[in-house]
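K.L.:
any chance you could fold what I've pasted below:
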Amino acid sequence: RNDRLGEFLLIIPALRALKKVFQAKITVVANPYLKELAKCIPEVDEVLIWEPKKHSLREIFSFSSLLRKKKFDLAVIFNPTKEAHLISFLSRIPLRLGYHRKWGFLLNRKIKDEKDQSRLHEVEYNLQLVKEIGAYTEDLSLRIELPQEELNKTQDFLISQTLEPKNYIVISPFCSNSLKEWPLKNFLELAEKLGKDIKVVVAGSREDQERGRLFNGLKERGVLNLIGKTDLLQLAGILKYAEVLISNDSGPVHLACCVGVETVVLFGNTKPSQSSRRWRPWGEGHIVIQKPQIFQIRVEEVLRILKDAIF
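P.N.:
Just a heads-up that it's a prediction; the model follows:
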């Protein structure tokens, strides 16, 4: 699965099922920016990278040749693409499992793709896929194990910023789909008001830095702007020691779940394939706030829920 952060992390229980039933060595094919994070998944033995872009036939044949030399027994395609199906076929992997679409004829074990209906959580859909070949697990948790060196760096960073573990909140105001974003002015107001009672860390990618500069004006009010200043391992470490994450429906929500941090996630009623039923934070202790339109969620409502939960 070489697409985005959240989608990738939500295959972890399915990987655990494969590991348990087949006692397998597991290699994941991931987006390059997820490589170091993928190494933190206990069930993963090897990470190969494959960019989520259109590749030339030469690149496809070259990557297929690499996979063929490794003599894999099984390929599981969690995210159906023509390229992925073609590569699994050209790699001569005996058992190729996935969904019956986008050149699904190249697979020899497949199920109907009903994810767009959002009847299940994405974790459950992934488990449903591997169940087709008898893989199952009772441990449905999302879990990564950060290297001790990374945890030490995080602790040193917290000290340098006078941040105490479990005494700050992380806000993640951006996501890949602008239609799923709570208005930025609301996040700014929320950060300012929270900063009166607890320190606030704002996280985001380099692509978000321009819009995120508005948070710089809140520095004197207990708000630390780290947008574009952390890689995924650093973000995972910062989340691990946070009290809670407040976010739109985005990848950092699922990363927080993987490091055992509770979340408050804001949803609007978008199209069915983006439903909170499918993409809500996985596990116990999380809060979903949902309105027909995400901008209808009021700052006061989020503040009240947070204060009831942690103050």
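K.L.:
only C-alpha atoms from now on, for both contacts and neighbour counts.
P.N.:
Fine.
K.L.:
contacting residues for the residue nearest to residue 94 when sequence neighbours are not counted?
P.N.:
Closest residue in space to residue 94, ignoring its immediate chain neighbours: residue 73 at 5.8 Å, by CA to CA, 6 or more residues apart in numbering. Going by CA atoms under 8 Å, 6 or more residues apart in numbering, residue 73 touches 93, 94, 95.
K.L.:
hmm, 10 Å instead?
P.N.:
By CA atoms under 10 Å, 6 or more residues apart in numbering, residue 73 lies in contact with 24, 92, 93, 94, 95, 96.
K.L.:
equivalent analysis for residue 244, please.
P.N.:
By CA under 10 Å, 6+ apart, the contact set of residue 244 is 166-171, 256, 260-264, 286, 306, 309-310.
K.L.:
the regular element (helix or strand) spanning residue 234 - contacts with which helices or strands?
P.N.:
Under the criterion of DSSP states H and E, residue 234 resides in helix 232-240. Judged by 3 or more CA pairs under 10 Å, 6 or more residues apart in numbering; DSSP states H and E, helix 232-240 is in contact with helix 35-38, helix 148-160, strand 168-172, helix 251-258.
K.L.:
can you rerun that using 7 Å?
P.N.:
Applying 3 or more CA pairs under 7 Å, 6 or more residues apart in numbering; DSSP states H and E, one finds that helix 232-240 contacts helix 148-160, helix 251-258.
K.L.:
could you also give me the structure for this second sequence? I'd like to compare it with the first:
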Amino acid sequence: MGDTLMNLSAIRVLRQSYPKSWICLLADQSVAPLFRDHPDLDEVMSLDFKLFCRKPAYFFQILKKVKFAKFDLAVVSNAHKFLHALVFLAGIRRRAGYARKWSFLLNKKIADDKERASRHEMESNVALVKQVCVRDWDGHWEFPADSSAVLRIQERLNILPISEKGIVVIHAGSSNPAKRWPAERFAAVADWGLEKGFSVLLIGGVEEKEVSLAVIQKIKDRVHDWTGQLSLEELTALFHDPRARALVSVDSGPVHVAWLSGTPVAALYAENVPGSHPSRWGPRDGKSEVIYKPMSDISVEEACKSLRVILNEPA
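P.N.:
Prediction:
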């Protein structure tokens, strides 16, 4: 999810460079709904990327759609041989991407130095589109919430006993064991939030229900649990709601959804874990707080201090 959302900067530069053009985003069906109301996009075309790579018939089905659209320019931010083949076979005249994985099918390309570069992923994607754009990135992005999802979240929040101070949201799960933080430490952070007068809400995917339950069992007071209950559109709507004051989470998809939506994050990043450096993947909203250490070294006190800064709470 995060790598797709990091294209919001590039989408903005493309729209500002081509204000009258029809801009279409091709994205996996798992994340495509997040972009359907984006003001800089005219169309979102979704695909099942796994089928796209494994089933020739499905590949040609997508190729037919792309070719029919008669695009003049393609920018491939996810360097993959089948995506490069797609834009080539679709007859797209200008094809920009990274110089790897069948990049001979592209005619505008840059070296993929993202692993070595010290810049943020959003800036790397801007560098990619700068091959075909005349505008510089102004540092802003658009990430609207789906209007129907906003109404559903408002209705759900309205029936909960939410504190006037708002909600501290906690996401305790991670698919990567090296990025996980102990359940008892998340519980201690939740206890701190409750003691300060905030409501606490746990979120996560269906596969993270046991993780959330382990946290809840160690919390001293009542919290709300929406783990496994939110679509991506509803997750975005939650973080657009002003009652969501902060998110506490390890490096994960909800971190990106939160800070891009306007909710600051106390983000716990695992040091020495590939693909988890905050200089490349961390929040850049100016309001979030990042702790970058081996996960076992991150204390409850440090996480609560980050929350205090975000929430402007006294010690």
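K.L.:
which of the contacts of residue 244 of the first structure are buried?
P.N.:
Buried subset of those (neighbour count, 16 or more other CA atoms under 10 Å): 168, 169, 170, 171, 256, 260, 261, 262, 263, 264, 286, 306.
K.L.:
thought the fourth one was touching residue 203?
P.N.:
Yes - taking contacts as CA atoms under 7 Å, residue 171 of the first structure lies within contact range of residue 203: 6.2 Å.
K.L.:
which residues in the second structure form strands?
P.N.:
Assignment of strands within the second structure using DSSP state E yields the ranges 24-28, 43-47, 73-75, 94-98, 108-110, 167-171, 199-203, 224-225, 244-250, 265-270, 289-293.
K.L.:
before we move on, back to that, which among the helices and strands packed on helix 232-240 of the first structure is found nearest to residue 50 of the first structure?
P.N.:
Minimum separation from residue 50 of the first structure across those (CA to CA) falls at helix 251-258, 19.1 Å.
K.L.:
output the residue interval of the second structure matched by the closest one.
P.N.:
Mapped onto the second structure using TM-score structural alignment, helix 251-258 of the first structure covers residues 253-260.
K.L.:
superposed on the first structure, what's the mean shift for the matching stretch?
P.N.:
Following the fit onto the first structure, the mean deviation recorded for stretch 253-260 of the second structure is 1.4 Å by mean CA distance after the TM-score superposition for the first structure.
K.L.:
could you give the separation of that stretch from the chain centroid?
P.N.:
Taking CA atoms, centre = their mean, to the nearest Å, one finds stretch 253-260 of the second structure lying 5 Å from the centre of the chain it belongs to.
K.L.:
list of residues touching that stretch?
P.N.:
Contacts to stretch 253-260 of the second structure, defined as CA atoms under 7 Å, 6 or more residues apart in numbering, come from residues 1, 2, 143, 236, 239, 249, 264, 265, 283, 285.
K.L.:
please redo it, this time with the cut-off set to 8 Å
P.N.:
With contact meaning CA under 8 Å, 6+ apart, stretch 253-260 of the second structure is reached by 1-2, 5, 143, 171, 235-236, 239-240, 247, 249, 264-265, 267, 283-285, 288.
K.L.:
what's the counterpart of residue 268 of the first structure in the second structure?
P.N.:
In the second structure, residue 268 of the first structure lines up with residue 270, judged by TM-score structural alignment.
K.L.:
now do the contacts for that match.
P.N.:
Residues in contact with residue 270 of the second structure, defined by CA under 8 Å, 6+ apart, are 178, 179, 250, 251, 276, 277, 292, 293, 294, 295.
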